[in-house]
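Student: I'd like to go over a predicted model; first the sequence, then the structure.
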Amino acid sequence: MTQSALVRYLGHDFTNNALLIQALTHRSHSVPNNERLEFLGDGVLNCVIAHLLYRRFPKLPEGELSRLRAHLVREATLCEIALGLSLGEYMRLGEGEMKSGGWRRPSMLADTLEALLGAVFLDAGFPAAEAVVERLYSPLLENLDPKSLGKDPKTFLQEYLQGRKLALPEYVLLATEGEAHCQVFRVECRIPALKVHAQGAGNSRRAAEQQAAQAAYELLK
């Protein structure tokens, strides 16, 4: 794909195309690279997301806004957006990074996306960068639910039962399998009042409990 396709996806035409090239250039490829642009883009992104959340949720307290922002600017979210842009296909990587699959590495995709935002900011100022962020994040913001975001399955299940004045679930360890360095825990979540039994497995007891809670919650729904 040509960089013009990426520009269309972003919705920003660069006046200084060298900034776009630099934003896509990893340090393994050449100098100048995108590390400084990434630093700048990280700050721009945090500011824009804070502004968008402030406007969108006028009644949320500071702590909740911070939690939402942390979710939206984390590596996993940035990687998801970068994949939607097919950003890995445009990245300029050194031979070693190309061979090791750096173009699909979540951290590298996230860093490059931040560098692009820094490049837009330098190219056309804060309003342009804000417009790009708002465009990229629009689908995520539309589906953002402050009440449920960041809650794990055990918390969901607990709140469901408490809301119906039912006793909290019991988590029973059924088995521990495998060698010490790669154990698998099997746990059952029991809700006697509703005659619900659901099992989960994981590489820690906590992970198995979470999976069992999710299975129980799905049965209740």
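Tutor: Structure received. Numbering: from 1, shown residues only.

Student: from here on, contacts and neighbour counts on C-alpha atoms
Tutor: Fine.

Student: all helices of the chain, in order?
Tutor: 3-10, 17-23, 35-56, 62-73, 75-84, 95-99, 106-124, 126-142, 153-163, 205-220 (DSSP state H).

Student: So which of those helices is nearest L173?
Tutor: L173 lies closest to helix 205-220 among the helices of the chain, at 7.8 Å (Cα to Cα).

Student: Which residue lies closest in space to the spatially most central residue of the chain, excluding its sequence neighbours?
Tutor: Centroid check for the chain by Cα atoms, centre = their mean gives T77 as the closest residue, at 2.4 Å. Nearest in space to T77, with sequence neighbours left out and distances taken as Cα to Cα, 6 or more residues apart in numbering, is H71 at 7.2 Å.

Student: Next up, a structure to set beside the first:
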Amino acid sequence: MKLSADLSAFCGRLGYKFSKPEYLVRAVTHSSMVSPHRDDNQRLEFLGDRVLGLVMADALLRADPNAAEGLLAPRFNALVRRETCADVARQIDLGAVLKLGRSEMKSGGRRKEALLADAMEAVIAAIYLDGGFAAAQNAVLRLWGDRIHNVADDARDAKTALQEWAQARGEVPPQYTEIGRTGPDHQPIFTIEVQLASGPVEQASAGSKRQAEQAAATALLKKVSQ
């Protein structure tokens, strides 16, 4: 099987050459493109998630041999979560080579965070099946790069940190409210407001509710920590 020009260029960005290109083709095929003669990437995504997890767990243990589980767990979560996988996918322009059905194409599927993250995990699985664990490990460590060594000692997400801040002071959990939504349906911008029972409030906007909530929580944490 010979890869198309765009997939061959993608392999250059990925830094891996496939012995069996069909693995890559399956990895970039979204379920919206499924046909009797074409498999989608969902099973590969399932496998890639586990391969990524093992690579990251091993890398974190090696990077800090003395770190307790309480520190390793949030670091691990920060490195394997959807946002990080999607960020790596954008880094190598994975969205440009995804095989999408017409509906996903029209709805901006190449830019969707969840779709990019899933496809990134599928590509990791494709490398694992094609070249073994060492090949997948090398690819992941190269693509994640400094993220592994620069991950914060306390990599809890901002929402968790804000909730813990409130609980430590005897307050109820922060309240998040969607106060606005703009932009087209395929690329909406959400505005979220977060408020503490004691009064402080902040708001933020982003391309997903989760990102907007995290951004609002980050802003409020900065305010109450001053």
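Tutor: All right, it came through fine. This is a predicted model, so every value here is computed, not measured.

Student: if we can go back for a sec, mind putting the helices of structure 1 into CSV with distance to Q183 of structure 1?
Tutor: CSV is the format used below for the helices of structure 1 (distance: least, Cα to Cα, whole Å):
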stretch, distance to Q183 of structure 1
helix 3-10, 44
helix 17-23, 43
helix 35-56, 38
helix 62-73, 30
helix 75-84, 26
helix 95-99, 32
helix 106-124, 27
helix 126-142, 36
helix 153-163, 22
helix 205-220, 10
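
Student: closest one to H29 of structure 1 among those?
Tutor: helix 95-99 (7.6 Å).

Student: Okay, buried residues for that closest one please.
Tutor: Buried residues in helix 95-99 of structure 1, counting neighbours by 16 or more other Cα atoms under 10 Å, are found at E97.

Student: residues contacting the closest residue to V187 of structure 1 other than its chain neighbours?
Tutor: Excluding its sequence neighbours, the residue lying closest to V187 of structure 1 (Cα to Cα, 6+ apart) is L173, at 4.5 Å. Shown in contact with L173 of structure 1 (Cα atoms under 8 Å, 6 or more residues apart in numbering): F185, R186, V187, E188, R205.

Student: Go again with 10 Å.
Tutor: F185, R186, V187, E188, C189, Q199, G200, A201, R205, A208, E209 (Cα atoms under 10 Å, 6 or more residues apart in numbering).

Student: picking that back up, mind checking what the residue nearest to the centre of structure 1 lines up with in structure 2?
Tutor: For T77 of structure 1, the aligned position in structure 2 is T84, judged by TM-score structural alignment.

Student: Quick check: that match touching A117?
Tutor: Yes - look at T84 of structure 2 against A117 with Cα atoms under 10 Å: they come within range, at 7.8 Å.

Student: Can you pull the residues that touch both of the two?
Tutor: R90.

Student: hang on, the earlier thing: what's near enough to touch the residue nearest to T77 of structure 1?
Tutor: L65, T77, L78, L149, G150 are the contacts of H71 of structure 1 under Cα under 10 Å, 6+ apart.

Student: any idea how far the second one lies from S107 of structure 1?
Tutor: In this view, T77 of structure 1 and S107 of structure 1 are 11 Å apart by Cα to Cα, to the nearest Å.

Student: Ok, the third one next?
Tutor: Computed as Cα to Cα, the L78 of structure 1 to S107 of structure 1 distance reads 9 Å.

Student: more neighbours, those two?
Tutor: L78 (23 against 14; other Cα atoms under 10 Å).

Student: burial count for the equivalent of Y54 of structure 1 over in structure 2?
Tutor: Per TM-score structural alignment, the equivalent position to Y54 of structure 1 in structure 2 is L61. When neighbours are counted by other Cα under 10 Å, L61 of structure 2 registers 14.

Student: ok, now the one 3 residues further on?
Tutor: Residues within reach of D64 of structure 2, counting by other Cα under 10 Å, total 11.

Student: so what's it up against?
Tutor: So D64 of structure 2 contacts L72, H149 (Cα under 10 Å, 6+ apart).

Student: now do T29 of structure 2
Tutor: R38, D39, D40, N41, Q42, V97, L98, K99, L100, G101, A119, A122.

Student: again, only using 6 Å
Tutor: D40, N41, K99 (Cα atoms under 6 Å, 6 or more residues apart in numbering).

Student: Redo those as TSV? Include distance to Q211 of structure 2.
Tutor: Output for the contacts of T29 of structure 2, formatted as TSV (distance: Cα to Cα, whole Å):
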residue	distance to Q211 of structure 2
D40	27
N41	25
K99	26
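
Student: out of those residues, which is most surrounded?
Tutor: N41 (25 neighbours).

Student: Now check that one against structure 1: what is it aligned to?
Tutor: With TM-score structural alignment as the criterion, N41 of structure 2 matches N34.

Student: Roughly how far does its match sit from E95 of structure 1?
Tutor: The value you get for N34 of structure 1 to E95 of structure 1, if Cα to Cα is used, is 17 Å.

Student: Assumed Y176 of structure 2 was part of a strand.
Tutor: Yes - using DSSP: H, G, I helix; E, B strand; the rest coil, the assignment for Y176 of structure 2 is a strand.

Student: Hmm, it is touching L196, no?
Tutor: No - the pair Y176 of structure 2 / L196 is not scored as a contact, 9.3 Å apart, by Cα atoms under 6 Å.

Student: Can you find the partner of V44 of structure 1 in structure 2?
Tutor: V44 of structure 1 maps onto V51 in structure 2, by TM-score structural alignment.

Student: mind checking how far L24 of structure 1 is from L68 of structure 1?
Tutor: 28 Å.

Student: higher neighbour count, these two?
Tutor: More crowded of L24 of structure 1 and L68, by other Cα under 10 Å: L24, with 28 against 19.
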